[in-house]
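Engineer: I would like the atomic coordinates for the input below:
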Amino acid sequence: MKIVIDGKEIIADEGKFILDMAADSGIYIPHLCKHPDLEAVGGCRLCSVEVEGIEEPVPACKTMARDGMVIKVDSPKADKTRKMAMELILATHPADCTGCPKYGNCELQSLYQYMGVGPEGWRRKTRTVQTDESNPLIRHLFTRCIRCGRCIRACRELRGVKVLDYQRTKDGIQVGVDEGVSLREAGCRFCGACIEVCPTGSIMDAVGVLNEDISYREAIVPCKTACPAHIDIPRYIRYIKEGDFSKATAVIREKVPFPEILGSVCNHLCEDNCKRNELGKPISICKLKRAASVNDNAQWKNNALNSNRTGKKVGVIGAGPAGLTAAYYLNKKGHEVTVFEENEKAGGQCRYGIPSYRLSDELLDKEISTIIDEGVNLVTGRKINSPKELLEEGYDSVLITIGTHNGTKLPIDGNDLDGVYVNTDFLKRTRRGERIKLGKKLMVLGGGNVAYDCARTAIRLGVEEVHIACLETIDKMTAGKDEIQEGKEEGIILHSGHSFLRITGEEKVQGVELKKVDKFYFDENRRAVLELVEGTEEIVEVDNVIFAVGQRPYGTDKMNLELINNSYIKVDNSLKTNIEGVYAAGDVVTGTKSVVEAIVAGRKAAEEIDKYFGGDGDITEKLLEYEIPDPYIGQCPGFGDLERNSPSMISLDRRKSSFETIENAFEEELAMKEANRCLQCDLRLNLNNPKFWNEY
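Structural biologist: I've put the predicted structure just below:
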């Protein structure tokens, strides 16, 4: 059919309202109650237009276009109706825009500027309604509300949650919840759709919820942003909620080749940043990753990246998570890759630095085999002293990922006594099955996860009394909360906020002298400053001491590479060393980090080496076609109070007496239940932004 708008002939399909037809043709008609994802209601009258043959202006959002219609947007009648409607809206709206967070991005502001309605025409009435900041995640500034109803329609029609509606109060008609209960009590799912569609900033994210130092898209989905690998967390959790664990695994594997390993030992920064923290405890993102991978049918392999062979050879020194990840992707880019590992098995710190009760040999072997099965060559039991060895053997490039396997001791008296161990040596020897001579009492110095690995390993070796001492108070310790709690259950005695002055004894360890810390901080030069509490010295009698205060690379001083701090390899932004064709990545460059950060470093190394060979450096894998999620999430009574679910653990007695894996994977039904707690923050990003008049 044909219609004419302001003298311009438009050809369009039947069955559309005038407003939609005009927008499709790039013609702007002022409007506010209409949103790209919501039906209009026609109440604001801001989209009024004049139609030939009809005496009074009609709302374009609710008037069906008909063949032969002649429409005027810029007519005196229509303009008068729109301006009057705008003045009525502005009559009770705050006059000062500059203090509003939506300033410059407010639909109402854009509209009144376009229509030429200024503050001098406002007949302002004082409407001071207290801002509601009582709800988690959402703040409601009633004075900015123009009662357009978009938030209500988003909640009811778009999401199906149905908790918002118009409420009659002593301050007039407001958007709220029936019976005046909180959003949480009403069953709000805190999806944020109401925030996203609000045209004025009346409904906003609560103060501090969004990180203003990153982009809006990154801030909306903080779990994905916090993940070093940027795994699409809401997407895979949604698949788990639906019971499709294989699709969930495909999403995870698009970014990391070790989903079950990460699902067992990741430091889960994602959970620390999960918005669900505002409603109690975060989603069990890490453990859900493991749940997905143990129920995977490997359909993702059908879509895996597989490039033509290039004839280029890469030698990787070190078979830890960084080296194996780089090898995995370099092989997929068509290069021949051989990984050299001086130990008898691959895995790096995942095998020799993490106890088997957290990460079993069977699990490591299973996930490493997926890399070897893809065609990566693995040579164990061979130590490469220098990258030049491999260059001379005909390798076109060498990547060094040897990690930090050299434990360090603090320079305190008694650190060389018989019975003193370092973390890396102690854990590696234990993992190999060696029997280490230990007494009845043991002290671990350090407050991180490695310290707990050492302490909990000692318990499993039969030590009767195990202590941990660290400088930090318990709330500042770097060890995970779960690690601290599980260690406490197993009998570890924690001395947090204590300095270790010396190890006592003549030839053999007899004890450790501790002293309470009053203040512990770093000065402007990043040097540790300790202020101790006088008169609080005590000696804890022990037979052995394990230093778990850090670790460094070893052997790098013989590689003819430029180093930092005597042992860390210096690289540029592309991970290149000072030797042509030689790259380094992971802990040997950055210092000891997490497994997921090592994987990210391996990905980066693969990209850079592929570019060095003349490739595009693109290692992206699309293992699953993207499916637009259903925006209708429906009601879930008591959603805000849903408790976090956890996988089952073996009994405490079994934990303390063996190296059996302590935690089981989520059962499918429980995993789906836990995934249902997700706020699905990413759904906000699927909503369309309204176009302002200057965008037409």
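
Engineer: From now on I want contacts and neighbour counts done on CA atoms only, so please keep to that.
Structural biologist: Noted.

Engineer: name the element the residue lying closest to S25 once chain neighbours are set aside belongs to?
Structural biologist: Leaving aside its sequence neighbours, S25 sits nearest to I10 (CA to CA, 6 or more residues apart in numbering; 7.3 Å). Here I10 sits within strand 8-11, counting by DSSP states H and E.

Engineer: give the contact list for E668.
Structural biologist: If you count contacts by CA atoms under 8 Å, 6 or more residues apart in numbering, E668 has them with 243, 291.

Engineer: Distance check, it against E52.
Structural biologist: 63 Å (CA to CA, to the nearest Å).

Engineer: shouldn't the residue nearest to S25 be in contact with I3?
Structural biologist: Yes. Between I10 and I3 there is a contact at 5.4 Å, judged by CA atoms under 8 Å.

Engineer: what touches both of those two?
Structural biologist: In contact with both I10 and I3: no residue, using CA under 8 Å, 6+ apart.

Engineer: So those two - more neighbours on which side?
Structural biologist: Regarding I10 and I3, a neighbour count based on other CA atoms under 10 Å identifies I3 as having more, with 20 against 15.

Engineer: So that one: helix, strand or coil?
Structural biologist: Recorded secondary structure, I3: strand (DSSP: H, G, I helix; E, B strand; the rest coil).

Engineer: Please verify my assumption that G315 contacts V339.
Structural biologist: Yes. Taking CA under 8 Å as the definition, G315 is a contact partner of V339 at 6.0 Å.

Engineer: Can you spell out which helices and strands pack onto the lengthiest strand in the chain?
Structural biologist: Assignment by DSSP state E gives strand 511-522 as the longest strand of the chain. In this structure, strand 511-522 packs against strand 498-504, strand 528-532, strand 538-541, with contacts taken as 3 or more CA pairs under 8 Å, 6 or more residues apart in numbering; DSSP states H and E.

Engineer: To compare against the first, here's the next sequence to fold:
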Amino acid sequence: MNQVKIEIDGMEVYTEKGKTIMEAAEHADIYIPHLCHHPDLHAEGGCRLCVVEINGKKEPQTACTTLAEEGMSVNTKSEDLDRMRRLSMELMLANHVDDCTTCPKYLKCELQSLIQYLGVSTSRLRRTLNAVNVETGNPLMIRDPNRCVACGRCVRVCRDVRGVGILEYHKNEEDRITVGVTGDLSLAKADCRFCGACVEVCPTGALQDKKGTFKEGNREDILIPCKQECPAGINIPKYVRFIKEGKYEEAAAVVREKAPFPKSLGLVCMRFCESACKRKDINGAVSIRELKRFAAEQDTYQWKEKSVFKTQTGKKVAVVGAGPAGLTAAYYLVKSGHAVDVYEKLPVAGGMLSAGIPDYRLPASIVEEEIAVIREAGVKILTNRKINSLEELRNLGYEAILIAVGTDKGVRIPLPGADLFNVHVNIDFLRRDLLNTQMELKDSVVVLGGGNVAFDCARTARRLGCSQVSVVCLEEEGAMTAGEEEITEAREEGIQIYNGRTFVRIIEKDGKAAGVLCREVESFTFDENRKLILTVKEDSDHVISGEMVIFSAGQRPDLESFVDLSLNPRGLMETDSSGNTGIKGVFAAGDAVTGTASVIQAIAGARKAASEIDRYLGGDGNIEESLSENQEADGFIGKAEGFADLDRRTYRCVSLDQRKDNFNLMTEGLEEAAARCEAGRCLQCDLRPGLTRSRFWTEYQYK
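Structural biologist: Predicted coordinates:
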């Protein structure tokens, strides 16, 4: 017989043979006071708060260590039990700090909750408080020994659940039991894995996450910051673990579950996930983007066998714009059973991926390869096809329309001389060959702006043979919006950067541009209307020479064809959070809604819009798919010698001589051994939510 029947406080309770009274009670939603007990840990019964009376037993027994037996009758409430529990609690509190309000676990503390439940006061006992220094020097967590009640949860979870075992019990000079790191080493020196399990199970504020480690939000989300920070919600820990295990196809499939451009993302993603990676506070974030690139490069498309296409609906959708937003939405709408036509005004599909990001960063062949998968799924892409109005599409019989035109028009700042010969805007310059635009290249070029596109222009000019290239921007170096690697690599290529400058006018010589008159900036802000407010240094006028000037201080969408749409003060399309424009059947996504953002943000917005369009057309809006195998993460991660000091591995640039005068891909990704080592640096933050959350007495039905 696998079940036994017992009685708890007069209620019949059934439980599996081999379960304890505590486990039986919890399953029946009956509260028995406890502190050292945790559902994921083996029982010790040390706190003596879970004592119960059992018919036929002379002495009270600890519920967490006593097995339930057939016919057993258990009583959890009596004056004797209350007295024993209060005494146990008072002994613990004799060494505990008085002021709970200074603790980050205030109102979320199990100890505090028990004090309330038991009605305990420390006034009867002599306090034996010993102020001990709070340990703040370790990465990610704080240890406050003054709040430790020696319940041993942290010791057990570190040793028995994680297999690391760097925490142990100690006795101090007053014979008080304390918990500390083996050998009194720092966590890093003791080879801590920084998984956070000890913090998760600690019932008091003795172990705390450092402030700023996590954002506010749902527990399941915030405990995995890389996934939370990824706009598309890619399951990063899952594909990183697959790489560590050598399952590269599965890793690629995980990325594909959320994004149809994994190779492109592996080269140009903005790496929001890495900015949130907890490992950065130890010795550098995990190189997540490079691991994505590695996985994508191993992809042989086995995931297609699991790809699901819903039954054809007979509904037609038009998408305007074949950039990452438009193509992503089209891909998921086709998989939802709708017929989708994508209209693109340029000769090629891909948007900024194909006609904005230079080949040395993202080769056109990679974008074409990923678009081929989208075409294969059934998306029809019509290039060289500009749409002039919504009415034009309605007349073609489309039930839904998605506007995903991006921000592909450069902004020409209205300076004196802005219309001189050899003064261009960023997008026109980057698309000069694609659109057969006649531009006279010069030896000296000045690029105005400090973002990634500005550096794309500058580095492109350098590769085209311009010998003197300058980037001039308002921001100081640490505040530029361009990626750190863009700036570093540009300097290596000989590009001069002038920070903290405002532009006064374009210098003219013989009717042509000859440079930019600038002033040094002390500070700048934007008002509520995004109007620039500057403070400039007196007598700081100076000229930065250049026979060619490129404006690269932003882009805007081309919405002249869509006069029906409402725009906000920034000239972007007004939508709700799901992409509805307010016009029946018309939706929008991508940079034309958010302003110039990133590829992964465009993909995320497109997924929401696709889901909403599917619902509008009568579907369930579910575009989720499982392309990878289930992964049983082993929580017993074990000790890893030198774990905190494992070097970060990232991409490598080819030598300057090999890249300075051509548009060949300038980076080399991780080799297999390096990729697996880098994946091994992951803290496996997704293991922590797998630990059972402790319940407070107020959450039980019977208490």
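
Engineer: what's the TM between chain one and chain two?
Structural biologist: The TM-score (TM-score structural alignment, normalised by the length of the first structure) is 0.95; 695 aligned residues with a CA RMSD of 2.1 Å.

Engineer: The residue nearest to S25 of the first structure: what's it in contact with?
Structural biologist: 2-4, 25.

Engineer: Helices of the stretch 501-650 of the second structure, residue ranges please.
Structural biologist: 591-594, 599-616 (DSSP state H, counting those that start in this stretch).

Engineer: what range in the first structure does the last one sit on?
Structural biologist: Residues 595-612 of the first structure are the counterpart of helix 599-616 of the second structure, counting by TM-score structural alignment.

Engineer: Based on its surroundings, how many neighbours for the aligned partner of R82 of the first structure in the second structure?
Structural biologist: Using TM-score structural alignment, the partner of R82 of the first structure in the second structure is R85. R85 of the second structure: 22 surrounding residues under other CA under 10 Å.

Engineer: residues touching R85 of the second structure, list them.
Structural biologist: 48-51, 118.

Engineer: Now, these that are in strands?
Structural biologist: Among those, DSSP E puts V51 in strands.

Engineer: Now the residue most central in space within the first structure: closest residue in space, sequence neighbours ignored.
Structural biologist: The first structure has C223 as the residue nearest its centroid, 2.6 Å off, counting by CA atoms, centre = their mean. Spatially, and ignoring its direct neighbours in sequence, C223 of the first structure is nearest to C270 (4.2 Å; CA to CA, 6+ apart).

Engineer: was I right about the one you found contacting K224?
Structural biologist: Yes. Taking contacts as CA under 8 Å, C270 of the first structure lies within contact range of K224: 6.7 Å.

Engineer: what touches both of the two?
Structural biologist: With CA under 8 Å, 6+ apart as the test, C270 of the first structure and K224 reach no residue in common.

Engineer: Whichever residue in the first structure pairs up with P237 of the second structure: neighbouring residues, count only.
Structural biologist: Under the alignment by TM-score structural alignment, P237 of the second structure pairs with P234 in the first structure. Residues contacting P234 of the first structure under the criterion other CA under 10 Å number 21.

Engineer: right, and the helix or strand after the helix or strand harbouring E485 of the second structure?
Structural biologist: Using DSSP H and E, E485 of the second structure sits in helix 484-492. Counting by DSSP H and E, the next helix or strand C-terminal to helix 484-492 of the second structure is strand 496-498.

Engineer: quick one: contacts for Y216 of the first structure?
Structural biologist: Counting by CA under 8 Å, 6+ apart, there are no residues that Y216 of the first structure touches.

Engineer: In the stretch 301-450 of the second structure, what residue spans correspond to strands?
Structural biologist: 316-320, 339-343, 380-382, 400-403, 409-410, 423-425, 444-448 (DSSP state E, counting those that start in this stretch).

Engineer: Find out how far the third one is from the centre of the chain, if you would.
Structural biologist: Here strand 380-382 of the second structure is found 33 Å from its chain centre; the criterion is CA atoms, centre = their mean, to the nearest Å.

Engineer: what do you get for the first one?
Structural biologist: Here the centre of mass of C-alpha atoms in strand 316-320 of the second structure, compared against the chain's by CA atoms, centre = their mean, lies 30 Å away.

Engineer: Mean per-residue distance, it versus the first structure.
Structural biologist: In the superposition against the first structure, strand 316-320 of the second structure averages 1.2 Å from its aligned positions (mean CA distance after the TM-score superposition for the first structure).

Engineer: on that earlier part again, show me which of the contacts of I10 of the first structure are buried.
Structural biologist: Burial by neighbour count, judged by 16 or more other CA atoms under 10 Å, picks out 3-4 from these.

Engineer: okay if I get the contacts of I10 of the first structure as JSON lines plus distance to N297 of the first structure?
Structural biologist: Shown next, in JSON lines, are the contacts of I10 of the first structure (distance: CA to CA, whole Å):
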{"residue": "K2", "distance to N297 of the first structure": "54"}
{"residue": "I3", "distance to N297 of the first structure": "56"}
{"residue": "V4", "distance to N297 of the first structure": "58"}
{"residue": "S25", "distance to N297 of the first structure": "48"}
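
Engineer: Going by distance to L530 of the first structure, which of the contacts of I10 of the first structure wins?
Structural biologist: S25 (69.3 Å; CA to CA).

Engineer: which SS state does the match of P237 of the second structure fall under?
Structural biologist: From three-state DSSP, the assignment for P234 of the first structure is helix.

Engineer: mind checking how far it is from P637 of the first structure?
Structural biologist: Going from P234 of the first structure to P637 of the first structure by CA to CA gives 21 Å.

Engineer: and what of E362 of the first structure?
Structural biologist: 42 Å.

Engineer: neighbour-wise, which of these two wins?
Structural biologist: Counted by other CA under 10 Å, E362 of the first structure and P637 do not tie: P637 has more neighbours, with 15 against 10.

Engineer: Can you report how many residues lie near the alignment partner in the second structure of E374 of the first structure?
Structural biologist: Superposed on the second structure with TM-score structural alignment, E374 of the first structure falls opposite A377. Neighbours of A377 of the second structure under the rule other CA under 10 Å: 16.
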